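I'll drop the sequence and a predicted model, then ask my questions.
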Amino acid sequence: MPPAPRAIVVGTGFGCRIHVPALRAAGFEVAGLVGTDPDRTRRRADAVAIADIFTDLSEAIGRTGAVAVTIATPPATHAALALTAIERGCHILCEKPMAADLAEARAMLAAAEQAGVTHLIGNEFRWAPDRAMIGRAIANGLIGDPRYVTLSSVLPIVADPAARMPRWWFDAGAGGGWLGAHGSHLVDQLRVWLGEVDSLSATLPTVSDRPADAAEDSYVVRFRMKNGAQGVLQHSAGVWGPSENISRVAGTHGTLWVDKGVVKIADRDGVRDLPVDADLHLPPVEADDPRKAAMLFELAPFIRLCEALRAGVEGRPMPDDVPVPTFHDGVAAMALLDAIRRSAAQDGALVTLS
């Protein structure tokens, strides 16, 4: 058998929790961990059995001979790291949101395209079975022409200002805020299901008891798609009490929604479950520590994303069970995030996308 391709992980938080085990499950050798603090990086590398640590990505690539780099650092650092990896000829998987702004994202895409390397974005939830089945059902015409969309959620995860979260989440200068941390997944989901957004109006409120200069913990977006569908993205991570989620798409012939992870469809024939297609089942994963069980919902789809990265590294066709998220998708998502921020800065003014 040929040797496993070597990968470098940049980022010692989510990078160690999800990137490292997902890369290994996909058949990579994780050859090094890059962080900013040598002592912390050493501790976290030891915890996940990575031998070599670095504080400089270019050095890490040169010393390990890595052919792939995954980036799990604050958004404002993504562009510089990605460009370094691309210049060294590495295939790349970058976390979302792709960059600090649209201009940086476009520069990353242009460099990756010119270098001819595989370029993927960390939208692993494209492989979440319920989301993938809704997208497939819409594409197959099960609800006719989509007309109305509701994606709404309330979560208590940052309702308490003392809650421990990545520092960048509430640092606007680092690309933080709930819109980037979470909304980047939702705008990607919306595009996969329904295509491109035509126009939107948005606000970025802070619900929890945080300083006025903290980045937002909530977002409300009213949108119209280019295909005519309309809807609302409304999410807050700062709401005390139990979590609640609504994911619903209504069309001319029926409605799709998710109920406790099960996709439902209602039409003239009544209400029924929509079984997950066999090719959308995720690989089984287990936590070696009960405290890590909560991360499993991210790990399984991330393995699929890393499998796509390995296919690109080895020059094989990409998997086609779901559309693989590339830097093209990252740029499109950044255009939406920038438009949402422009609208919010103008008290919800209507913004039309090109």
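Everything's here; your move. Computed from a predicted model, the values in this text were never measured in an experiment.

going forward, measure contacts and count neighbours with C-alpha atoms only.
Fine.

ranges for the helices of the stretch 101-250 of the chain?
Secondary structure of the stretch 101-250 of the chain by DSSP state H, counting those that start in this stretch: the helices cover 102-115, 129-139, 178, 184-194.

contacts for the shortest one?
Contacts made with helix 178 from outside it, assessed by CA atoms under 8 Å, 6 or more residues apart in numbering, are listed as 169, 170, 215, 216, 217, 218, 219, 236, 237.

Let's see which of those residues end up in strands.
218, 219, 236 (DSSP state E).

picking that back up, tell me the one among the contacts of helix 178 nearest to residue 346.
The nearest member of the contacts of helix 178 to residue 346, counting by CA to CA, is residue 219 at 14.3 Å.

take the one below as the second:
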Amino acid sequence: MRNGTLSIGIIGAGIMGERLLRAILDQSSELVKVSGIWDPAPSAMERMAATFPQVPRLADAAAIVAASDCVYIASPPASHLAHARAAISAGKSVFCEKPLAVDVADARAFVAEAGGRGAVNFPFASSLAVATLMDWVAQGAVGTVSRVSIEVAFATWPRPWQADAAAWLDRTQQGGFTREVVSHFLFLSRRLVGPLHELTASVAFPEAGKSERRIEAKLLAGDIPVELKGSVGTTGKDDHNIWLLEGDKGAVRLCDWSIAERRLPDGSWERAADALSQADARPVALRRQLEGVVRLTQGEPHHLATLPEALNVQEIVEAILTSQHQ
């Protein structure tokens, strides 16, 4: 870090790369700056040149690593570990998009190699809505936790705003909603309740060569039962999700990414007074994520998703996708 400013380089100029780039540009230049961006697709680099002419466009991934204190990896999942290893070997920190990888054995090896120099971009780690849920739980709104349930549904997959990435997002090797979306809620369960284990699951791949269209799973977070259902074509919404935590005194839930609600004694649900839409909540979470990246790179304690947490999520995700087909 030069003059106390963290230099972040970005590998991957898709939707996620652009989101974090905008977040960096919106931050104080004394805290973070972008050292450069690279994507192997000429069309992506041309878009960056037109949209962000002030951002250096570097020649390759090696140039990004050399120019940066921290490397943000926003390329397709199968490429994550190669980029991450290059950055770690060069003494840089790594902030990686989820999933950490798709090869579980290789991910385990990487986590053992990397130590504490990496983190994964699960924004629920910085979500104000999640902080509200945690406050309610601490205040006794749930009591003794008894179960977690996760429900996700999509009108189509990929979602309309992801259409340009369908070549990998709708294929079995790297894509599917379990890796892209369910992983967030598995991370949330692990972070708030406990490590994930004891999985039984089924998955449906009704369209040849395409990613999954339905999953059902049961597992444990710590010693708490978790039930999970996900499907495509079962809602009119582009993206619908509910994460529900129940106990002997009540329940709290997170709806559609950013709305915290708690169940009242009469069974109705009360929304948090300061609830934000996902569009408004996202930049706040990204700003807080970047603050965590600074602490990570400085070797200080941080709140980001750790590599072991991300590995645990990946192990469950890949086990779901290789479970008994429906």
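In hand now; what should we look at? This structure is a prediction, so every number in the text was calculated from the model and none was measured.

most neighbours per residue, which of the helices of the stretch 101-250 of structure 1?
Looking across those with neighbours counted as mean count of other CA atoms under 10 Å, the highest average goes to helix 178: a mean of 24.

Any idea how far apart the tips of stretch 260-272 of structure 1 sit?
Stretch 260-272 of structure 1 has an end-to-end distance of 14 Å (CA to CA, to the nearest Å).

Can you give me the neighbour number for residue 271 of structure 1?
By other CA atoms under 10 Å, the residues close to residue 271 of structure 1 number 13.

residue contacts, it?
264, 265.

how much space is there between it and residue 257 of structure 1?
Distance from residue 271 of structure 1 to residue 257 of structure 1, by CA to CA: 11 Å.

Find residues that contact each of those two.
264, 265.

does residue 317 of structure 1 count as helix, strand or coil?
coil (DSSP: H, G, I helix; E, B strand; the rest coil).

Hmm, it is touching residue 309, no?
No - the pair residue 317 of structure 1 and residue 309 fails to qualify as a contact (CA atoms under 8 Å) at a distance of 10.5 Å.

neighbour count winner among these two?
Using other CA under 10 Å, the more surrounded residue of residue 317 of structure 1 and residue 309 is residue 309, with 28 against 9.

Per the alignment, name the residue of structure 2 opposite that one.
When structure 2 is aligned by TM-score structural alignment, residue 309 of structure 1 is paired with residue 293.

which helices and strands does the stretch of helix or strand that match belongs to pack with?
Using DSSP states H and E, residue 293 of structure 2 sits in helix 278-297. Packing partners of helix 278-297 of structure 2 (3 or more CA pairs under 8 Å, 6 or more residues apart in numbering; DSSP states H and E): helix 15-26, strand 93-96.

next structured bit after it?
Using DSSP H and E, the first helix or strand after helix 278-297 of structure 2 is strand 305-306.

ok, residues contacting that following strand?
Contacts for strand 305-306 of structure 2 (CA under 8 Å, 6+ apart): 116, 118, 119, 120, 121, 122, 125.

what stretch of structure 1 lies opposite that strand in the alignment?
So strand 305-306 of structure 2 is aligned with residues 325-326, judged by TM-score structural alignment.

Against residue 109 of structure 2, how distant is the most centrally placed residue in structure 2?
Centroid-nearest residue in structure 2, with CA atoms, centre = their mean: residue 122, separated by 3.3 Å. Distance of residue 122 of structure 2 to residue 109 of structure 2, computed by CA to CA: 21 Å.
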